[in-house]
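Visitor: Using only what follows, build the 3D model:
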Amino acid sequence: MKTTGNTILVTGGGSGIGLALAQRWHDAGNTVIVTGRNAAKLEAAIAGRANMSAAQLDVTDADAIAAFAKDIVAKHPNLNVLVNNAGIMGTEDASAKRDLAEAEATVVTNILGPIRLTDALVDHLAAQADAAIVNVTSGLAFVPLPKAPTYSATKAAMHSYSVSLRAQLEGRVEVIELAPPAVRTDLTPGQSTREGYMPLGEFADEVMALFAKVPTPDEILVANVLPLRNAEAAGNFPQVLEMLKSL
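Guide: Presented below is the predicted three-dimensional model:
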């Protein structure tokens, strides 16, 4: 993936990792579009930034995704990079019967959302030069956080989906997986100040340095996420899982 001269669409770009990366890509000389459900956050994200625009999108709404894709391609015919970043995370007690509404919303947002948006844009992207799809997963795709079973499962699913998509689009569209560690964002209550989590600015800086590598790695993995990514290969999966059980 080239580092400048792209037109990049970032879902969930009004806050957290999406916002930090969108603004850094903009600073690097890319045209950037951010989407999300909160109009105020989107407007704050693009304030004072030429060649950066915002559009509301609820990735849980299949019809809205289809309409959005047609509109965004008409407005930005040079769109060549899709970043599927929007996601939600919650904790659950799956040890007894419960209301599954939150689990089902997590599946729709974290799996169906990026699959649907990718499907709506893949033909356009495949016709562009230097096209790429970036799927934001998680270190929890590789070792789950037991208290967040559905979230962890959705990220494992998107890791697998990214591998398959990369194989199918080989030679036409780069498919890159970005798997963050625990980062200080507002994804969950109190996370933005939680001790031991990676500061957002440091994470974004390291990510941008990895994207600048030639060729771009299939997986963008900052140093903090490597213990999770490599746990199974290193033979210490049970120990890492036990550590996560204590969180």
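
Visitor: drop to CA atoms for contacts and neighbour counts, all remaining ones
Guide: Will do.

Visitor: Quick check: which helices or strands does the helix or strand that contains Trp25 pack against?
Guide: Element membership for Trp25, per DSSP states H and E: helix 16-27. When contacts are defined as 3 or more CA pairs under 8 Å, 6 or more residues apart in numbering; DSSP states H and E, helix 16-27 packs onto strand 7-11, strand 31-36, helix 200-211.

Visitor: what's Ile8 in contact with, if anything?
Guide: Counting by CA atoms under 8 Å, 6 or more residues apart in numbering, Ile8 touches Asn30, Thr31, Val32, Ile33, Leu79, Asn80, Val81, Leu82, Val83.

Visitor: To compare with the earlier structure, here is another sequence to fold:
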Amino acid sequence: MDLAHRTVLIVGGTSGIGRELARRFAAAGSTVAVGGRNAQALADLSAEGFGTFEVDVTDDASVAAARDAVLALHPELDTVVTMSGVMLLEDLRDPAHFEAAKATVDTNLLGTIRVVDAFTPHLVGRGAGTFVTVTSGIAFLPFPPMPTYAASKAAVHAYSEALRAQLAGTGVGVTELVPPAVATSDQEQVNPQALPLDAFAAEVMALLAQEPTPHEILVEKVRMHRWAEREGTYDDLVAQRSRALSTLLGRKD
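Guide: Have a look, this model is predicted:
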């Protein structure tokens, strides 16, 4: 992927990985717009020179309005990164967890589908472009305290594979970004071993710059998650990650 001459929309780019990638694409020479719900974060990014658009990926009308606004200002748009997501703890022994499950699926999976659906006609119509979907190492190696998060990201992986197959021959590619735990402000509280954001972003941009662009962007630290079943480490790693249940969910058994 030529990182210097693209017009990129990052949906869910107001913080963390998305915001850092927006800055990296811009530094490489691309035109970058950011969509999200946080008005203050959007204002801050606008002050940095980014185009900004309010969008709630759980709302069909909001996504459609954002699409129309983006394409009115950026008819040359060729790259759509969809990374809006929530990570919520759930205790599956408590039926009240279902509200968290619904919110997770609506944002992480259905939100991705809404954004992809909104921009597919444009990218297919121009005969070239790229979708970048965002999953997680947890899609391939579940983290038991966040079961629906894992399920939603596994679903986005499967959806990305199907989308790539269906768009074959249109000129539109699909690249799946698979982060490990990355040291954004949220992750620093949960996992002190998280990969520093700068290091993660630098590795991602180097992988994106490869020709051809890989179908999956796998930084070194996420490979143990992605290939755990193949390497025979899956059961042991899931057992290790299950230990977090007692700490994060306050279980005593």
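
Visitor: Any chance of a markdown table for the contacts of Ile8 of the first structure, columns distance to Asn110 of the first structure?
Guide: As requested, the contacts of Ile8 of the first structure are arranged in a markdown table below (distance: CA to CA, whole Å):
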| residue | distance to Asn110 of the first structure |
| --- | --- |
| Asn30 | 26 |
| Thr31 | 25 |
| Val32 | 22 |
| Ile33 | 20 |
| Leu79 | 22 |
| Asn80 | 22 |
| Val81 | 19 |
| Leu82 | 15 |
| Val83 | 13 |
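
Visitor: If we only consider the residues you listed, which is nearest to Gly14 of the first structure?
Guide: Closest approach between the contacts of Ile8 of the first structure and Gly14 of the first structure, by CA to CA: Ile33, at 10.3 Å.

Visitor: I'd like to check which residues are in contact with the closest one.
Guide: Thr7, Ile8, Leu9, Val10, Met52, Ser53, Ala54, Ala55.

Visitor: Skip the chain neighbours and tell me the closest residue to the last one.
Guide: Put plainly, it is Ala55 of the first structure. Thr35 (5.0 Å; CA to CA, 6 or more residues apart in numbering).

Visitor: hang on, the earlier thing: out of the contacts of Ile33 of the first structure, the closest to Leu21 of the first structure would be?
Guide: Nearest to Leu21 of the first structure among the contacts of Ile33 of the first structure, with distances taken as CA to CA, is Val10, at 8.6 Å.

Visitor: which residue ranges form the strands in the second structure?
Guide: 7-11, 31-36, 51-54, 79-82, 129-134, 172-177, 182-183, 195-196, 216-217 (DSSP state E).

Visitor: who wins for proximity to Pro95 of the second structure among those?
Guide: strand 129-134 (28.5 Å).

Visitor: Show me what the closest one is packed up against.
Guide: Packing contacts for strand 129-134 of the second structure, counted by 3+ CA pairs under 8 Å, 6+ apart, involve strand 79-82, helix 111-126, helix 147-167, strand 172-177.

Visitor: what's the average distance of that strand to the first structure?
Guide: By mean CA distance after the TM-score superposition for the first structure, the fitted strand 129-134 of the second structure averages 0.3 Å away from its aligned residues in the first structure.

Visitor: corresponding residues in the first structure for that strand?
Guide: Mapped onto the first structure using TM-score structural alignment, strand 129-134 of the second structure covers residues 131-136.
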